[in-house]
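S.K.: what shape does this take:
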Amino acid sequence: MSLQMDAAELMEFLNEVFPQVQEDFAVEGLSETEISMRLCVQEKHLRPGGTVSGPSMFALADCAAYAMVLARIGRKALAVTTSCSMDFMRKPVAGGDLIATCKLLKLGRSLAVCDILIHSVGQEAAVARASMTYSIPPTR
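M.R.: As a prediction, the model looks like this:
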């Protein structure tokens, strides 16, 4: 199966269905099996000390996996996260943007499995890792 949405279409759809986070994320790259997504860090994403909060990193991982799945299956807003395991490995760079690289490991009829690594921009070592499973709505 090839891409059903390109980066611009993904961002348009995400902004339409999740207007509350319209300025938070940007697609940096997209292929049939991988997406890179940026968290455009703002004050609301920071915890005391100026580093990006865990919930913001979770949101980035979740959004990257959701976008990867949608890129392959098309405009299906009801695809939902069914499972997530996340490891926070090191402190992100204070106030800097984060990049999530999401790899689609499996795309079935009803489930998709993704692995996500999150890095601070300009840093090689990952700050977090997530494994996510999405439920895909049945085709009618």
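S.K.: use CA for all of it now, contacts and neighbours both
M.R.: Fine.
S.K.: what residue lies at the spatial centre of the chain?
M.R.: residue 64 (1.5 Å; C-alpha atoms, centre = their mean).
S.K.: what separation do you get for residue 119 and residue 101?
M.R.: 8 Å (C-alpha to C-alpha, to the nearest Å).
S.K.: er, residue 68 I mean
M.R.: 10 Å.
S.K.: please generate a structure for the following sequence too, so the two can be compared:
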Amino acid sequence: MPAVMTAEQLTSFMKEVFAQVADDFAIDDVGEGEITMRLLTQDRHLRPGGTISGPAMFALADVAAYLVTLAMIGPQALAVTTNCSIDFMRKPQAGVDLVARARLLKLGKQLSVTDVMLYSVGLDAPVARASLTYAIPPRKMAV
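M.R.: Next comes the predicted model:
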């Protein structure tokens, strides 16, 4: 099943619905059940020790899972995270973007399950891996 929303449409949707954080992210590519995007890291995303913070990494994984789900089902602002597990594997580099490669493992009527790998630009090995489940709101029937 091909994506029903493009990178441009997803970006516009984020700016409309999540204006407070939309400018933190950029979408590089949207494919069938996949998205590549990045956290445009700034000083506010860093923790003591000069590395990207865990909450910033979680935010990227969560937004990637959300947007890859929406890319396949269309704009559903009320889709919500129901579960997330994240493994922090390596120290991300400060001063470079953090890239997420998200892949839908399952897309059903009520849930989507996504695997997200996070990479620091310039490093081949992933810095984190996350598994997220999203609840998809029921579609309203036309009367």
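S.K.: could I get the TM-score for this pair?
M.R.: Superposed pair, TM-score by TM-score structural alignment, normalised by the length of the first structure: 0.97. Supporting alignment: 140 aligned residues with a C-alpha RMSD of 0.8 Å.
S.K.: give the residues shared as contacts by residue 68 and residue 101 of the first structure.
M.R.: 34, 35 (C-alpha atoms under 8 Å, 6 or more residues apart in numbering).
S.K.: more neighbours: the two, which one.
M.R.: Neighbour comparison, residue 68 of the first structure and residue 101: the larger count goes to residue 68, with 29 against 23 (by other C-alpha atoms under 10 Å).
S.K.: might one say that that one is in contact with residue 105?
M.R.: No. Using C-alpha atoms under 8 Å, residue 68 of the first structure is not in contact with residue 105, being 10.7 Å away.
S.K.: okay, and the common contacts of those two?
M.R.: Jointly contacting residue 68 of the first structure and residue 105 under the rule C-alpha under 8 Å, 6+ apart are residue 33.
S.K.: count of neighbours near residue 96 of the first structure?
M.R.: When neighbours are counted by other C-alpha under 10 Å, residue 96 of the first structure registers 18.
S.K.: I misspoke; the intended subject was residue 140 of the second structure.
M.R.: 6.
S.K.: contact partners for it?
M.R.: Per C-alpha under 8 Å, 6+ apart, neighbours of residue 140 of the second structure: none.
S.K.: for residue 125 of the second structure, same thing?
M.R.: With C-alpha under 8 Å, 6+ apart, residue 125 of the second structure has these contacts: residue 119.
S.K.: try residue 68 of the second structure
M.R.: Going by C-alpha under 8 Å, 6+ apart, residue 68 of the second structure touches 30, 33, 34, 35, 102, 103, 104.
S.K.: and whichever strand or helix holds it, what's buried?
M.R.: Assigned by DSSP states H and E, residue 68 of the second structure belongs to helix 54-73. Neighbour-count burial for helix 54-73 of the second structure, counted by 16 or more other C-alpha atoms under 10 Å, picks out 54, 56-73.
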